[in-house]
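Participant: heads up, no residue letters with this:
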C-alpha cells in the first residue's frame, strides 16, 4: 500500500498502544491501553511523528527535543495534539516521555506502533521492524502534510520546523 498523501482521508481503525502516566518516575509502569487514533483525531489538528526508535541517538538528540521545545508554537498554530510513534512497546515509549520531562497531561503523547503496524500499512517503513522517520499533519481527518526523511540520521522534512512551516 502506498503511503498516505496530502488530501487523503486518515484511515478508520488505526489503533496505537500507549501507557498513560501521571508522574515522571521512569521506573513506574502503567498498564498499556489501546488508543483509537482514528476516533481521537476527529475534529482535531494532529501532528503524527514517527521515529525509528525511542532513546536512539538521532531520535533522542535531533528529532524529539525540538518538538518539546516548540510545543507552544505548534499549539499557537492550532495543533491539538502531537503523537510520537515508534516500533518500541508502550512501556518504552512511556519511559521515553518521562525521561524527557514531558508530563502525562502534555499535548505530546508517546505511543507504540507495534499493534497496528501503521507505518507498514499507511506510511513509510524504516529498516526491518523499525518505523521510518516521517511526519504528518492530520486536520479533521484529512492529511494536510506528509513527508519522510530518507537519509539515515537526518531530520529535515519530519522535523518540527518543517511541520511548523506547513501549518
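Facilitator: Received it, and whenever you're ready, just let me know what you need. In this text, all values refer to a predicted model and were calculated from it rather than measured experimentally.
Participant: CA atoms for contacts and neighbours, from now on please.
Facilitator: Will do.
Participant: Just the strands from this protein, written as ranges.
Facilitator: With DSSP state E, the ranges of strands along the chain come out as 15-18, 33-36, 45-50, 81-86, 108-112, 133-139, 142-149.
Participant: To residue 92, which of those lies closest?
Facilitator: Closest approach to residue 92 among those is made by strand 108-112 (8.5 Å; CA to CA).
Participant: Only the buried residues of the closest one, if you could.
Facilitator: Neighbour counts over strand 108-112 (16 or more other CA atoms under 10 Å) mark 108, 109, 110, 111, 112 as buried.
Participant: try stretch 54-72
Facilitator: Those would be 54, 55, 58, 59, 62, 63, 64, 67, 68, 71, for stretch 54-72 by 16+ other CA under 10 Å.
Participant: biggest helix in this structure, by residue count?
Facilitator: Counting by DSSP state H, the longest helix found in the chain is helix 90-99.
Participant: What is that one packed up against?
Facilitator: Judged by 3 or more CA pairs under 8 Å, 6 or more residues apart in numbering; DSSP states H and E, helix 90-99 is in contact with strand 15-18, strand 108-112.
Participant: picking that back up, which of the strands of the chain sits closest to residue 96?
Facilitator: Closest of the strands of the chain to residue 96 is strand 108-112, at 7.8 Å (criterion: CA to CA).
Participant: Check what contacts the closest one and list those residues.
Facilitator: Residues outside strand 108-112 that contact it (CA atoms under 8 Å, 6 or more residues apart in numbering) are 16-19, 68, 81-90, 93-94, 96-97, 102.
Participant: if we can go back for a sec, could you check the angle the longest helix of the chain makes with strand 108-112?
Facilitator: With axes from the mean of the first three to the mean of the last three CA atoms, to 10 degrees applied, the angle from helix 90-99 to strand 108-112 works out at 150 degrees.
Participant: and the comparison structure, right after this:
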C-alpha cells in the first residue's frame, strides 16, 4: 500500500548526512511539530537528480521557506557517506538536509519504491515530493517512471 495525503508517516530509522558522519534519526522525531518538504530521488549523483532535482531545491530554498516551510529534506536510497559527498559536490550547505535511506526503511514503509533491478541499480526510492505537517502528509506527487515534472521545486512552490 502506498502512503497517501492525510496519512501519518511511518516511524523508521533514517540517517542524516553530516560533515562528522552519519547520524541515526527517527523519522517521527525529525518531522514532528513542523512543516517540511521531503523530496526523494532514485540515487545520488545520477543525471536527473544531480542536474535538475537537487539543484532546483537549492536554488528555490528561500522561496520555499518564505511559504512557511521549516526545512527541506532530500532522501535517497544511498548511504549517508554518499549523501554527504553529494551534498559537498553540489554545494548544498544548509539549504537542504540530506537523508539516507540505505536500508529502504522509509521507502518500503511508504510504498514508494522503484524497482530498477536488471538495470544495475537495484531497488530505489521513486522520484517524488511530499509536504509534511507534524508527521502528516498534506501533499504527495509521485513521478511516472522516467519523468521529472510533478516533484520539482517549482511544482511544490505551486502547492505551498
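Facilitator: Structure's in. What do you need? None of these values were measured; they are calculated from a predicted model.
Participant: could the helices and strands packed on helix 90-99 of the first structure go into CSV alongside distance to residue 147 of the first structure?
Facilitator: CSV is the format used below for those (distance: least, CA to CA, whole Å):
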stretch, distance to residue 147 of the first structure
strand 15-18, 20
strand 108-112, 20
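Participant: Just tell me which of the ones you listed ends up closest to residue 159 of the first structure.
Facilitator: strand 108-112 (14.5 Å).
Participant: What span of the second structure is that closest one aligned with?
Facilitator: Across the second structure, the stretch matching strand 108-112 of the first structure (TM-score structural alignment) is residues 96-100.
Participant: what about that stretch, distance to the chain center?
Facilitator: Chain-centre distance of stretch 96-100 of the second structure: 7 Å, with CA atoms, centre = their mean, to the nearest Å.
Participant: Kindly report the same for stretch 110-123 of the first structure.
Facilitator: Distance, stretch centre to chain centre, for stretch 110-123 of the first structure: 10 Å (CA atoms, centre = their mean).
Participant: circling back: dump the strands of the first structure to CSV, plus distance to residue 159 of the first structure.
Facilitator: Shown next, in CSV, are those (distance: least, CA to CA, whole Å):
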stretch, distance to residue 159 of the first structure
strand 15-18, 21
strand 33-36, 24
strand 45-50, 9
strand 81-86, 12
strand 108-112, 14
strand 133-139, 7
strand 142-149, 9
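Participant: Indicate which one of those strands is closest to residue 156 of the first structure.
Facilitator: Residue 156 of the first structure lies closest to strand 142-149 among these, at 6.4 Å (CA to CA).
Participant: Please name whichever of the strands of the first structure is nearest to residue 6 of the first structure.
Facilitator: With CA to CA as the yardstick, what comes closest out of the strands of the first structure is strand 142-149 (5.0 Å).
Participant: Could you give the residue range in the second structure aligned to the closest one?
Facilitator: Going by TM-score structural alignment: strand 142-149 of the first structure matches residues 136-143.
Participant: Over to stretch 44-51 of the first structure?
Facilitator: With TM-score structural alignment as the criterion, stretch 44-51 of the first structure aligns to 34-41.
Participant: Buried ones in the matching stretch, by neighbour count?
Facilitator: Buried, per 16+ other CA under 10 Å, within stretch 34-41 of the second structure: 35, 36, 37, 38, 39, 40, 41.
Participant: Touching, the third one and residue 75? I think so.
Facilitator: Pointing back at residue 37 of the second structure there. No. Using CA atoms under 8 Å, residue 37 of the second structure is not in contact with residue 75; the gap is 10.6 Å.
Participant: In space, what's closest to residue 155 of the second structure - neighbours in sequence excluded?
Facilitator: Among residues not flanking residue 155 of the second structure along the chain, residue 149 sits closest, at 7.2 Å (CA to CA, 6 or more residues apart in numbering).
Participant: which residues touch the aligned partner of residue 58 of the second structure in the first structure?
Facilitator: Using TM-score structural alignment, the equivalent of residue 58 of the second structure in the first structure is residue 68. With contact set as CA under 8 Å, 6+ apart, residue 68 of the first structure has these partners: 102, 108.
Participant: Would you quantify the distance from residue 68 of the first structure to residue 113 of the first structure?
Facilitator: 20 Å (CA to CA, to the nearest Å).
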